[in-house]
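Student: My questions concern the predicted model and sequence given below.
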Amino acid sequence: IVSSAKRNELDRLVSQIPGPIDAVICGDDVPRTKPDPALWQAALTRLGVTASEAVVIGDSPSDFTAAQALGMTGAGVLTGGFAADRLQRAGARFVYEDLDDLRRHLGDWLPLPKAA
């Protein structure tokens, strides 16, 4: 989870999310926040992955401006009050109505692991 929010705000929200979370990066962790790519770079470093191995899911143009600076693919959701064309102009490759719509379409473009 990457957010420009302060740690105390983000910790309160993250505590309500079930399941494991591998990394939580907030605005307090970096010298500059979005649209600077420092938040995304910190997440990549913490997770030990490259930009080509990660996907940014966001709801504001600054999410995708930062992601594009690192060469990351972006998927937008229309929950932040921005129109689809605005997210696409900022760099979102895909745009979905909401998180449920995103979940339904993940397999269209994201290689998912096969069930054992």
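Tutor: Nice, thanks for sending it over.

Student: okay, CA-based contacts and neighbour counts for the rest of this
Tutor: OK.

Student: how much space is there between Leu10 and Ala75?
Tutor: Using C-alpha to C-alpha, to the nearest Å, we find Leu10 at a distance of 21 Å from Ala75.

Student: and if you look at Arg89?
Tutor: The gap separating Arg89 from Ala75 is 12 Å, by C-alpha to C-alpha.

Student: of those two, who's got more company?
Tutor: Per other C-alpha atoms under 10 Å, whichever of Arg89 and Ala75 has more neighbours is Ala75, with 22 against 12.

Student: Report the secondary structure state of that one.
Tutor: Put simply, Ala75 is strand when judged by DSSP: H, G, I helix; E, B strand; the rest coil.

Student: Please look at it and Ala90 and confirm they touch.
Tutor: No. If you go by C-alpha atoms under 8 Å, Ala75 and Ala90 don't touch, sitting 11.0 Å apart.

Student: Presented hereafter is structure B, for comparison with structure A:
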Amino acid sequence: MTYPTTPVCVSGFLRRAGWNIGPSKDGRAPGRPPNGPVFNDIEAVALAAIAGLGLAQVPHYLAARAIADGRLRTVLADYAVSRGDIWLIRPPASSESPRVRVFATFLTKLIESI
């Protein structure tokens, strides 16, 4: 199987997989991918990719083991987002409990180490 090497190549890859993503046959309306699973959980996205359901952009920590043992393959590495935003919502400092403060410090150090 040939894997996409640039974002433009993704459309050809998806067409070969049976997705109609370009203009419709009459050239007017864009095509749409077939109905399929929709996820609101990044771990589910990673598991779907491991199961062969398609391409996915997931954090390295979710894909590393599957890449190492050959269940996943990295494509478009030159176009990968290096880091996303992670937010911790917490109460104002005046009402923050010591437990929340300790957890926030732990989480900050953990994220910085990745």
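Tutor: It's in. For clarity, every value in this text was computed on a predicted model and none was experimentally measured.

Student: Give me the TM-score for this pair.
Tutor: Once superposed, the chains reach a TM-score of 0.28 (TM-score structural alignment, normalised by the length of structure 2), with 53 aligned residues with a C-alpha RMSD of 4.5 Å.

Student: show me the biggest helix of structure 2 in terms of residues.
Tutor: helix 98-113 (DSSP state H).

Student: What residues of that helix count as buried?
Tutor: Neighbour-count burial for helix 98-113 of structure 2 flags no residue at all (criterion: 16 or more other C-alpha atoms under 10 Å).

Student: packing partners for that helix?
Tutor: With contacts defined as 3 or more C-alpha pairs under 8 Å, 6 or more residues apart in numbering; DSSP states H and E, there are no secondary structure elements packing on helix 98-113 of structure 2.

Student: Distance of Val8 of structure 2 relative to Arg16 of structure 2?
Tutor: Val8 of structure 2 is 14 Å from Arg16 of structure 2, where distance means C-alpha to C-alpha.

Student: again, but for Glu43 of structure 2
Tutor: Taking C-alpha to C-alpha, one finds Glu43 of structure 2 at 26 Å from Arg16 of structure 2.

Student: ok, which stretches of structure 1 are strands?
Tutor: 55-58, 73-77, 94-96 (DSSP state E).

Student: Any idea which of those gets closest to Thr45 of structure 1?
Tutor: In terms of C-alpha to C-alpha, the element of the strands of structure 1 nearest to Thr45 of structure 1 is strand 55-58, at 14.1 Å.

Student: residues in contact with that closest one?
Tutor: Residues outside strand 55-58 of structure 1 that contact it (C-alpha atoms under 8 Å, 6 or more residues apart in numbering) are Asp63, Phe64, Ala67, Met72, Thr73, Gly74, Ala75, Gly76, Val77.

Student: how about those residues, which pair is most distant?
Tutor: Among these, the pair separated by the greatest distance (C-alpha to C-alpha) is Met72 and Val77, at 16.1 Å.
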